[in-house]
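Asks: Please find the sequence and the predicted model below.
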Amino acid sequence: MTIRAIDISTSALIAQRTRLNTLSGNIANMSSLVNEAGEAKPYQARQVVLRTDDVNRTASGAAGVRVDEIVTDQSDPLYRYQPEHPLAIKEGQWKGYVAYPNIDLSTQMVDALEATRAYEANVGVMEITKNLGRETLSIIA
C-alpha cells in the first residue's frame, strides 16, 4: 500500500515537471517570431494534457497521472502593425503587420504557480507516506 502511494505521487511529480518545462518554454519563446527552419512564423504555445494512469491504481480507487500528449496551440497569432519591421507581412490582409506569439504571460505564470504547488503537495504526500511506513515498522519491530 505504501509503495503504491509513493508510485502515485511519483507519477504526479513527473507530470508536473513536464508541465513546468512546457510552461517555461512558452515563456522563453514569447518573443520568438521565427521558427526552427528560419521561417517568419511565430512560436505557438504548448500545453500538456494529463490523463489518469490506470497502471498506478490502489484497491481503494486512487490513481496516478500520466502525460497523455503535448498539444500545440492553434489560435491565431497576435498582429501588430509595424510596416518597417523586417518580418512584416508583405502582402494580403495583414500587409505591414508582424505576427507575434499569442501567449499571455499572466496565464503562463498562474499555470506555472499551480504546477509548482501541485509538485510541492506531492512531495509532501511522499514525506507523509514515508513517515507512515517508518512508524508502522517501528510498531512491528
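Replies: Alright, I've got the coordinates.
Asks: hey, let's count contacts and neighbours off CA atoms from now on
Replies: Will do.
Asks: who touches residue 84 in this structure?
Replies: Contacts were defined as C-alpha atoms under 8 Å, 6 or more residues apart in numbering; by that measure residue 84 touches residue 96.
Asks: That one in helix, strand or coil?
Replies: Assigned by DSSP: H, G, I helix; E, B strand; the rest coil, the conformation of residue 84 is coil.
Asks: what about residue 129, how many neighbours?
Replies: The number of residues packed around residue 129, counting by other C-alpha atoms under 10 Å, is 19.
Asks: I misspoke; the intended subject was residue 2.
Replies: Neighbour count for residue 2, taken as other C-alpha under 10 Å: 11.
Asks: mind checking how far residue 123 is from residue 5?
Replies: With distances defined as C-alpha to C-alpha, to the nearest Å, the gap from residue 123 to residue 5 amounts to 12 Å.
Asks: The two - which one has more neighbours?
Replies: Between residue 123 and residue 5, residue 5 has the larger neighbour count (other C-alpha under 10 Å), namely 20 against 17.
Asks: Just to check, that one is in contact with residue 129?
Replies: Yes: the pair residue 5 and residue 129 qualifies as a contact (C-alpha atoms under 8 Å) at a distance of 7.1 Å.
Asks: Show me where this protein has its helices.
Replies: In the chain, the segments counted as helices under DSSP state H are 2-28, 105-140.
Asks: Of these, which stretch is the most buried?
Replies: Ranked by mean neighbour count under mean count of other C-alpha atoms under 10 Å, the helices of the chain are led by helix 2-28, which reaches a mean of 19.
Asks: What distance do you get for the nearest residue in space to residue 29 that is not next to it in sequence to residue 71?
Replies: The shortest distance from residue 29 to any residue that is not its chain neighbour, by C-alpha to C-alpha, 6 or more residues apart in numbering, is 6.4 Å, and that residue is residue 43. Separation of residue 43 from residue 71 (C-alpha to C-alpha) stands at 13 Å.
Asks: Against that first model, consider the following:
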Amino acid sequence: MDSLKATMLQAVSGMQLQSKRIDVSSQNVSNADTPGYRRKILSVEQAPTAADAFIATRVDLDETEGERLYDPASPLSDEEGYVTASNVSLVTEMADMREANRSYEANLNSFRQARSMYQSLLDILRR
C-alpha cells in the first residue's frame, strides 16, 4: 500500500476514534445530573495493522463513587436517607471533548494534506 493511502486511512481511523470519544463524553454530560450514573470511559488500544493507528475496543464504567447527598424525601434514597450522585465531572468532560475535537481536526488536516499531495501526483502523471 502506498504511503499516501496509508496516511489517509490512518487519518480516517483517527477521526472515527475521536468521534467515538466525543460521543461517550456527550453521554456523560447528558447524564451528569442522573443519580447513580457512572461515567463512561472509552478504552483505546493500538491496532494490529498499520492502516488503523488506534481502535476503540470497549466502553468501561468509571468505578469512582459518586458523592452521597442527604435527601430522605427522594424516592432514590437508601435506608439512611442518602442518594448517590453521578461521578461525572463537567470540567473533565469538557476538557476531554476539547481534546478529542482538536485531535479530530489534526487528523482531518492530515487527511486533507495527503489528499492534496495525491491529487498533485495524479496531475503530474497526467501530463
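Replies: Great, that's in hand. Values in this document were obtained by computation on a predicted structure and should not be read as measured data.
Asks: Quick TM-score on the pair, please.
Replies: The TM-score (TM-score structural alignment, normalised by the length of the second structure) is 0.91; 124 aligned residues with a C-alpha RMSD of 1.3 Å.
Asks: Turn the helices of the first structure into JSON lines, including distance to residue 85 of the first structure.
Replies: Output for the helices of the first structure, formatted as JSON lines (distance: least, C-alpha to C-alpha, whole Å):
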{"stretch": "helix 2-28", "distance to residue 85 of the first structure": "21"}
{"stretch": "helix 105-140", "distance to residue 85 of the first structure": "23"}
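Asks: Against residue 83 of the second structure, how distant is the aligned residue in the second structure for residue 82 of the first structure?
Replies: Aligned against the second structure by TM-score structural alignment, residue 82 of the first structure finds its counterpart in residue 71. When distances are taken as C-alpha to C-alpha, residue 71 of the second structure and residue 83 of the second structure turn out to be 6 Å apart.
Asks: Quickly list what's touching both of those two.
Replies: Here residue 71 of the second structure and residue 83 share the contacting residues residue 77, scored by C-alpha under 8 Å, 6+ apart.
Asks: Give me the more crowded residue out of those two.
Replies: Here residue 71 of the second structure and residue 83 are compared on neighbour count by other C-alpha under 10 Å; more neighbours surround residue 83, at 22 against 15.
Asks: And that one, what's its match in the first structure?
Replies: With TM-score structural alignment as the criterion, residue 83 of the second structure lines up with residue 98 in the first structure.
Asks: isn't its match right next to residue 79, touching?
Replies: Yes: contact criterion C-alpha under 8 Å: residue 98 of the first structure and residue 79 qualify, at 5.6 Å.
Asks: Other residues contacting the longest strand along the first structure?
Replies: Longest strand in the first structure by number of residues, with DSSP state E as the criterion: strand 46-57. By C-alpha under 8 Å, 6+ apart, the surrounding residues in contact with strand 46-57 of the first structure are 4, 7-8, 15, 18-19, 22-23, 26, 63-73.
Asks: which ones are touching the spatially most central residue of the first structure?
Replies: Ranked by distance to the mean C-alpha position of the first structure (C-alpha atoms, centre = their mean), the top residue is residue 19 at 2.1 Å. Residue 19 of the first structure sits next to 47-48, 112, 115 when contact means C-alpha under 8 Å, 6+ apart.
Asks: Kindly recompute the last result at 6 Å.
Replies: In this structure, residue 19 of the first structure makes contact with residue 48, judged by C-alpha atoms under 6 Å, 6 or more residues apart in numbering.
Asks: still on that earlier bit, how many neighbours does the residue nearest to residue 29 of the first structure have?
Replies: Other residues near residue 43 of the first structure number 23, with proximity taken as other C-alpha under 10 Å.
Asks: surely it meets residue 99?
Replies: No: under the criterion of C-alpha atoms under 6 Å, residue 43 of the first structure lies out of contact with residue 99, with a separation of 9.6 Å.
Asks: closest to residue 89 of the first structure out of the helices of the first structure?
Replies: Between residue 89 of the first structure and the helices of the first structure, the shortest separation by C-alpha to C-alpha is 23.4 Å, and it involves helix 2-28.
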